[in-house]
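K.L.:
Need a 3D model of the following:
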Amino acid sequence: MLLLGIDIGTSSIKVSVVDADTQACVASVRYPDDHENNILSVIPTWAEQAPDMWWEQVVLAIRQLTADASFKTQDIGAIGIAYQMHGLVVVDKDGNALRNSIIWCDSRAVDIGEAAFTQIGKEYALEHLLNSPGNFTASKWAWVKANEPDTYAAAHHIMLPGDYIALKLTGTATTSISALSEGVFWDFKTNGISKDVINYFGFDEAIFPEIRPLFGEHGTLRKDVAVQLGLRPGIPISYKAGDQPNNALSLNVLQPGEVAATAGTSGVIYAVSDQLIYDQASRVNTFAHVNYTPEEPRTGVLLCINGTGILNRWVKDHFGHGIAYPQMNALGKAVSPGSNGLKILPFGNGAERILHNKILGARFIDLDFNAHGRSHVFRASQEGIAFSFRYGLDIIRENGMSPAIIRAGQANMFLSELFTEIFVDVTGVPVELHENDGSVGAALGAGIGAGIFASASEAFSRQKALTIVEPQGTDHYEALYQEWKQLLEDQLAKELDTTGRENNE
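P.N.:
As a prediction, the model looks like this:
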C-alpha cells in the first residue's frame, strides 16, 4: 500500500509517496523547486497568499510525481495534508476562494484580538480557549467582517489552507477540533465551538465546515480531479493537520513531555502536554494536538518565532550573492562565537507572540563597517535566531515544561551544523535529529486515519535518529545570550514607551 502526503508550505508545496510497509519515501516533488513563493504585502504588516496558487502548485507537483514510473499510482490508498497554520481562507457556496488568504504572519488583526481578549475576559478566555484571540484566524475573520462587508456577506465557509486543498480534491468541506483550536474558535471547557467568540464577534456558526476526526475521512478524490492528477478516483483524504502538529507527529512526538522543533520560514518549539495549560500573557499558545480527545487530552504548547528562516533567506539574498547556504554556514562557522560584537534581533516578519504581539522589526546592533564583513552577518543572524529560541524556551519553562531533549528534522536551518550547535549550546538542550519531512508525515498520518496502521506508534516503528547533538559551550553562550536579551528588552521598553506616549496624545 502507498500513501500520498501533501505539505502546503509558505515557500513551496511538497508532495511525497510513502510505502506503508517500509515507511520509506519512494518519490518526492517540491514545487516550485527553483525559488520560494512570495508573500504579498500590499500594506506593511499584511501578509497574504492566493489559495488558488497553492492549488495550482499542488496539481503541478502531483502531476510531476505521478509521471514517475518508479511506483504504481493505483496502489495509493490514502492521502494526507499538512498546511501552514492560522491562515484564513474564505469560500463561496461553490467552493471558490473569495479573496487571498490572510496567512499566519499577517498582523492586521492584532488590535481586534486584543480588544476581544479584554471584553471576553482575560482569565476566562485563557481557561476556555487556552489563548488570547490575538492575531489568530478568529480575529482575521473579524477584520474581514469590519472591512470587507461584501466578502463577508458572500462567504459560505471559512477554513484553513489544508481544508481548502481538501475541498478542491474532494468537493467536501470539513474541519477538525485541532483546526478550530488553532483559529481560537474552540472552547476546551465545553468541548465545542466557543459561544463566547461567536457571540462577541457576531459570527454565524454555520460558517464553519462539518467537524470530523482529524484521523478520519475528509472526503474522497473526485473523478474529474483524479483524471487531472493522474490518480484513481475515490482515494480518501484521511488526515489533515497544521504544519507544526504534523511536524510533531512526523517525529513521533505524541506523549506528554515530548518536544519537537522546526526552523523553516518561522521557528517553532512544540511541547506535548496532557494538561489544559496556558501562558498568562499568551506568549506561547496551546492547541489541540493531532491525538487530542476530550477524554484523553493531548495539547501542543507552541512557541512560534516569525523571523527565523526568513531572516536567513534575506541574509542570503542580500549578503550571499553567488553562494549557497552550505557556503554561508562555513563562512559563519569560521567566525568566533559572538560575531565580533555584532548582534541581530530577527523579529522582522510581523507581530511576534513571544513579544506580546509587538511588531518590533529586525535590528542589526553594533554593526562596525571596519570590523564586520558578511561572514559576521552570517553567524550573527544564526546566533540571533538561536537566541530567540532560547528566549521562547524560557517562557515554556515558566509554564512548567522543561524538555530534556528536543527532536527535529534534519531540514531547513537544522541542515546547518553551525545553527544546530549554537541552538543546543544556548538552550542547553540536546537535539535529536531525524530524517523527517512534512509531506512524509502527512502521508503516514493518512495511513493512521485510513486504518492502514493500527496506531501512530506502528506508523513510526521504523524511525531512527540520525544523530544527537549535545551542548558543548553553554557557559560561553550564556553570557552572549544575556547581552542579546538585554538589548531585546531595551528595544521592547522603547516600543512600549512609544506606544504609551502615542496612546496618551
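K.L.:
Only C-alpha atoms from now on, for both contacts and neighbour counts.
P.N.:
Noted.
K.L.:
Ser16: which element?
P.N.:
strand 13-19 (DSSP states H and E).
K.L.:
Tell me which stretches of the stretch 301-450 of the chain form helices.
P.N.:
Using DSSP state H, counting those that start in this stretch, the helices of the stretch 301-450 of the chain run over 309-319, 325-333, 374-398, 417-427, 438-449.
K.L.:
Quick one: closest of those to Ile211.
P.N.:
Of all these, helix 438-449 sits nearest to Ile211, with 15.0 Å by C-alpha to C-alpha.
K.L.:
Now the element after that closest one, going C-ward?
P.N.:
Once helix 438-449 ends, the next helix or strand along the chain (criterion: DSSP H and E) is helix 456-459.
K.L.:
helices or strands up against that following helix?
P.N.:
Contact analysis of helix 456-459 by 3 or more C-alpha pairs under 8 Å, 6 or more residues apart in numbering; DSSP states H and E lists helix 438-449 as its packing neighbours.
K.L.:
helices or strands next to the helix it packs on in the packing?
P.N.:
Judged by 3+ C-alpha pairs under 8 Å, 6+ apart, the packing partners of helix 438-449 are strand 2-8, strand 13-19, strand 76-83, strand 237-242, helix 243-250, helix 456-459.
K.L.:
So what angle separates the directions of it and strand 13-19?
P.N.:
If you take axes from the mean of the first three to the mean of the last three C-alpha atoms, to 10 degrees, helix 438-449 sits at 50 degrees to strand 13-19.
K.L.:
Quick one: residues in contact with helix 438-449.
P.N.:
By C-alpha atoms under 8 Å, 6 or more residues apart in numbering, the surrounding residues in contact with helix 438-449 are 3-7, 14-18, 20, 23, 25, 78-82, 214-217, 237-241, 243, 246-247, 249-250, 453-456, 459.
K.L.:
Just the buried ones from those residues, in PyMOL syntax?
P.N.:
Entered in PyMOL, the line below selects the buried ones among those, by 16 or more other C-alpha atoms under 10 Å:
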select buried, resi 3+4+5+6+7+14+15+16+17+18+20+23+25+78+79+80+81+82+214+215+216+217+237+238+239+240+241+243+246+247+249+250+453+456+459
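K.L.:
pretty sure Gln84 is in contact with Ala241, am I right?
P.N.:
No. Using C-alpha atoms under 8 Å, Gln84 is not in contact with Ala241; the gap is 9.1 Å.
K.L.:
Now the common contact residues for the two.
P.N.:
Gly162.
K.L.:
And stretch 153-168, end to end?
P.N.:
22 Å (C-alpha to C-alpha, to the nearest Å).
K.L.:
Please apply the same query to stretch 295-302.
P.N.:
End-to-end distance of stretch 295-302: 22 Å, with C-alpha to C-alpha as the criterion.
K.L.:
rewinding a little: give me the buried stretch members for the next helix or strand after the strand holding Ser16, please.
P.N.:
Where DSSP H and E defines the elements, the next helix or strand beyond strand 13-19 is strand 24-31. Across strand 24-31, burial judged by 16+ other C-alpha under 10 Å covers Cys25, Ala27, Ser28, Val29, Arg30, Tyr31.
K.L.:
List the contacts of Gln64.
P.N.:
Val29.
K.L.:
for comparison, sequence B:
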Amino acid sequence: MYLLGIDIGTSSIKVSVVDAGTRKSVASVQFPEEETEIKSIQPGWAEQSPADWWHNTQQAILKLNACNLFNPKDIKAIGIAYQMHGLVVVDSDQNVLRDSIIWCDSRAVDSGAAAFDGIGHQNCLKNLLNSPGNFTASKLAWVKNNEAHIYDRIHKIMLPGDFIAMKLTGEITTSISALSEGIFWDFGKDEISAEVMNYYDLDRNFIPEVKPLFSEHGYLKEGIARLLGLSAGIPVSYKSGDQPNNALSLNVLKPGEVAATAGTSGVIYGVSDELTYDPQSRVNTFAHVTYAKEKKHTGVLLCINGTGSMYRWARDQFAAKTSYAELNQLASTSPIGSKGLMVLPFGNGAERMLNNQYTGAQFIGIDLNTHKQADIFRAVQEGIAFAFHYGLDIMRENGMKPKVIRAGRANLFLSDLFAQTFVDVTGIPLELYENDGSVGAALGAGIGAKIFNSPEDAFADHEIQKYLEPKNAEVYEKVYQDWKQILNKTLNK
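P.N.:
Presented below is the predicted three-dimensional model:
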C-alpha cells in the first residue's frame, strides 16, 4: 500500500510515494528541474499561475510513475502541502479568474496596516493572533478594491493546495489551519472572523466548506485518475501549508518542539499550546496541523523571505554555470566572517520580522582587491544564518526557547557549511532528517485516511541522520553583532 504526497513549492512541484508499511519514501521527483518564475509586474508584487502549478503537478506525477518502482494503482490516499498565504480565486465553473497573488507579494501591506488600526491592535492580536498584514484576507481585499470586475465573478477563494485538490477531485474545501494562515480565523470564538470579513466587506460565501485537516477533502475523479495512471475514488485526505507540514514531516507535534527550513524562504516554526502573539506581529501564530477546539496547538512562525532565493540570485549573477554543491565547497574555503564582507538577504518583498519594511538585499564592505567568489557565497550563507539569529531573538522575546531544532536535509541544509554556520550563529543544536515536504504530505494522507492510528504512529521509525552542535559560537557572535548594527542602521533604529 502506497501514499502519494504533493508539495506545491514556489520553485517547483515535488512529489513522493511512501510505503505505508515502512513509512519510507519509495521514489521522489520534482518538476520542472529549473526553478519556476515569480511574476513581478510591479516592484513588491509576486504572482504565479495556478494553471502552471496544475500542469507541473501532472507532469511530476507522470515522471514519478515512470520510475517503475511502484504500482501507481496501489496508491490509496493523496496528501498535499503548499506554499502558504497565496490567493486563488475561481468562478462558479471553477475557472481561475487571475494569477495567484503569492506569499511574498507586498501590495496589501498598507491595507493590512489600516485593518490593524481599524479593527484595533489588541483586538486583532487577542483574537486573530496576528495583524491582518499582507496575508490572504488582505490580498482578497486588494482585489475587491482594485479589480472589481474580477471580485464580482468570484465564487470561492482558495489557497494553492486547495486549488490542486479541486483539480484532482472537483471539490473545494478548507480547514481551520488554512483559514488561520489567511487571517480569517477568530481563535477567541473558534469561528470565521466576523470582524475581518466585516471590516473588509468580504462575502462570507467565498469561504469553502470547513473540514478537519486530517479528513477526506474529495475523491480522485475518474478522468484525472485515468490521465495520471492512478485509481479513481482514492481520497485527498490531507492538506496543509508548507511550514506546518514541514513540522509534521519532522515529527514536530508537541509544545516546545521546533522545526526549521531554508528553501525559497527561511522559516523557524515552534509548536505551542498557548494562544500567543507578538505585539508587533513580527512572528505569526497559526493553527498547527494538530489544532482542535479541545487541544489548541498553534505554530509560531518566523519567516525570512530571502534565503534560498538570495542564494539562487547570487549564483545566477556570479557563477551561473556552477552547481550548488560546487558553490558550497567553494564557500567553505573562505574564513569565518568572509573577510569582512556582509550580506543583508532581504530582497524578496517586505519582511514581517522587520515590521514589514523592505530593505532590499545588500552587500556591505566589498573590497575589490580582497574579495573573491568564495567570500561572496560564504557571506550570503552567513547573512542568511544571521537573519535566522535575528528572528530567533524575536521568538525568544515571545517565550519560544528551543533547546534543539529539527530540519530536513534539503535546500540550504544540504550544505554542510550552512548547517554548521546555522548552528554556530544561533547557538542551538540541530537534528537533520531525510524527510521532506512531499514525504510529510504522503504521511499526512495516511493519517487522514486512517491508515495510521495517529500522527505519532506515522513517525514511529523517525531517525536522526545527523546531529550538529555549536563549534564557533563565540567567534560568530562578534560577527553577528557587527551585522546586526548594519541592519539596525538600515532600519533607522
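K.L.:
Am I right that Ile6 of structure 1 is in contact with Lys14?
P.N.:
Yes. Shown here, Ile6 of structure 1 and Lys14 form a contact pair, counting by C-alpha under 8 Å, at 5.9 Å.
K.L.:
any shared contact partners between the two?
P.N.:
Counting by C-alpha under 8 Å, 6+ apart, the contacts common to Ile6 of structure 1 and Lys14 are Val58, Gly438, Ser439.
K.L.:
who wins for neighbours among these?
P.N.:
Of all the shared contacts of Ile6 and Lys14 of structure 1, the highest neighbour tally under other C-alpha atoms under 10 Å goes to Ser439, namely 33 neighbours.
K.L.:
check contacts around Cys303 of structure 2.
P.N.:
Cys303 of structure 2 is in contact with Ser265, Gly266, Val267, Ile268, Val283, Glu351, Arg352, Met353, counting by C-alpha under 8 Å, 6+ apart.
K.L.:
Quick one: buried ones out of the residues you listed?
P.N.:
The buried subset of those (16+ other C-alpha under 10 Å) comprises Ser265, Gly266, Val267, Ile268, Val283, Glu351, Arg352, Met353.
K.L.:
count of residues packed around the nearest residue to the fourth one once chain neighbours are set aside?
P.N.:
Distance criterion C-alpha to C-alpha, 6 or more residues apart in numbering; nearest residue to Ile268 of structure 2, sequence neighbours excluded, is Ala260 at 4.4 Å. The number of residues packed near Ala260 of structure 2 is 25, by other C-alpha under 10 Å.
K.L.:
ok, Asp497 of structure 1 - how many residues close by?
P.N.:
Around Asp497 of structure 1 there are 12 residues (other C-alpha under 10 Å).
K.L.:
Ala137 of structure 2 too?
P.N.:
Count around Ala137 of structure 2 with other C-alpha under 10 Å applied: 25.
K.L.:
What is the strand or helix carrying it packed up against?
P.N.:
Assigned by DSSP H and E, Ala137 of structure 2 belongs to helix 136-146. Judged by 3+ C-alpha pairs under 8 Å, 6+ apart, helix 136-146 of structure 2 is in contact with helix 109-119, helix 148-151.
K.L.:
how about the strands in the stretch 251-400 of structure 2?
P.N.:
Along the stretch 251-400 of structure 2, counting by DSSP state E, counting those that start in this stretch, strands occupy 258-262, 266-272, 284-287, 298-304, 342-344, 362-364.
K.L.:
closest one to Phe163 of structure 2 among these?
P.N.:
For Phe163 of structure 2, the closest of these is strand 284-287, at 20.2 Å, according to C-alpha to C-alpha.
K.L.:
how close does the closest one sit to structure 1?
P.N.:
For strand 284-287 of structure 2, the mean distance to aligned residues of structure 1 following superposition is 0.1 Å (mean C-alpha distance after the TM-score superposition for structure 1).
K.L.:
Please state the offset of that strand from the chain centre?
P.N.:
13 Å (C-alpha atoms, centre = their mean, to the nearest Å).
K.L.:
residues making contact with it?
P.N.:
So strand 284-287 of structure 2 is contacted by 129-130, 176-178, 180-181, 275-278, 296-302 (C-alpha under 8 Å, 6+ apart).
K.L.:
same question, stretch 227-235 of structure 2
P.N.:
Contacts for stretch 227-235 of structure 2 (C-alpha under 8 Å, 6+ apart): 58, 61-62, 65, 72-78, 216-222, 224-226, 449.
K.L.:
Mind doing that once more with 7 Å?
P.N.:
Outside stretch 227-235 of structure 2, the residues that touch it by C-alpha atoms under 7 Å, 6 or more residues apart in numbering are 58, 61-62, 72-73, 76-78, 216-222, 225.
K.L.:
number of nearby residues for Leu202 of structure 2?
P.N.:
If you count neighbours by other C-alpha under 10 Å, Leu202 of structure 2 ends up with 17.
K.L.:
what does Gln122 of structure 2 give?
P.N.:
There are 15 residues near Gln122 of structure 2, going by other C-alpha under 10 Å.
K.L.:
for Asn199 of structure 1, same thing?
P.N.:
Counted by other C-alpha under 10 Å, the residues lying close to Asn199 of structure 1 total 12.
K.L.:
quick one: the strands in the stretch 51-200 of structure 2?
P.N.:
For the stretch 51-200 of structure 2, the strands defined by DSSP E, counting those that start in this stretch cover 75-82, 88-90, 100-101, 156-158, 173-174, 185-186, 191-192.
K.L.:
Could you export the ones you listed as TSV, including distance to Val475 of structure 2?
P.N.:
Listed next are the strands of the stretch 51-200 of structure 2 as TSV, based on distance: least, C-alpha to C-alpha, whole Å:
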stretch	distance to Val475 of structure 2
strand 75-82	38
strand 88-90	46
strand 100-101	41
strand 156-158	47
strand 173-174	47
strand 185-186	44
strand 191-192	48
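K.L.:
Let me know which of these is tucked in deepest.
P.N.:
Comparing those by mean neighbour count (mean count of other C-alpha atoms under 10 Å), strand 75-82 comes out on top with a mean of 28.
K.L.:
Measure the mean distance from it to structure 1 post-superposition.
P.N.:
With mean C-alpha distance after the TM-score superposition for structure 1, strand 75-82 of structure 2 departs from structure 1 by a mean of 0.4 Å once superposed.
K.L.:
and that strand, what other elements does it pack with?
P.N.:
Contacts defined by 3 or more C-alpha pairs under 7 Å, 6 or more residues apart in numbering; DSSP states H and E place strand 75-82 of structure 2 against strand 2-8, helix 160-169, strand 236-241, helix 242-249, helix 437-448.
K.L.:
what's the closest of the ones you listed to Thr421 of structure 2?
P.N.:
Nearest to Thr421 of structure 2 among those is helix 242-249 (21.2 Å), distances taken as C-alpha to C-alpha.
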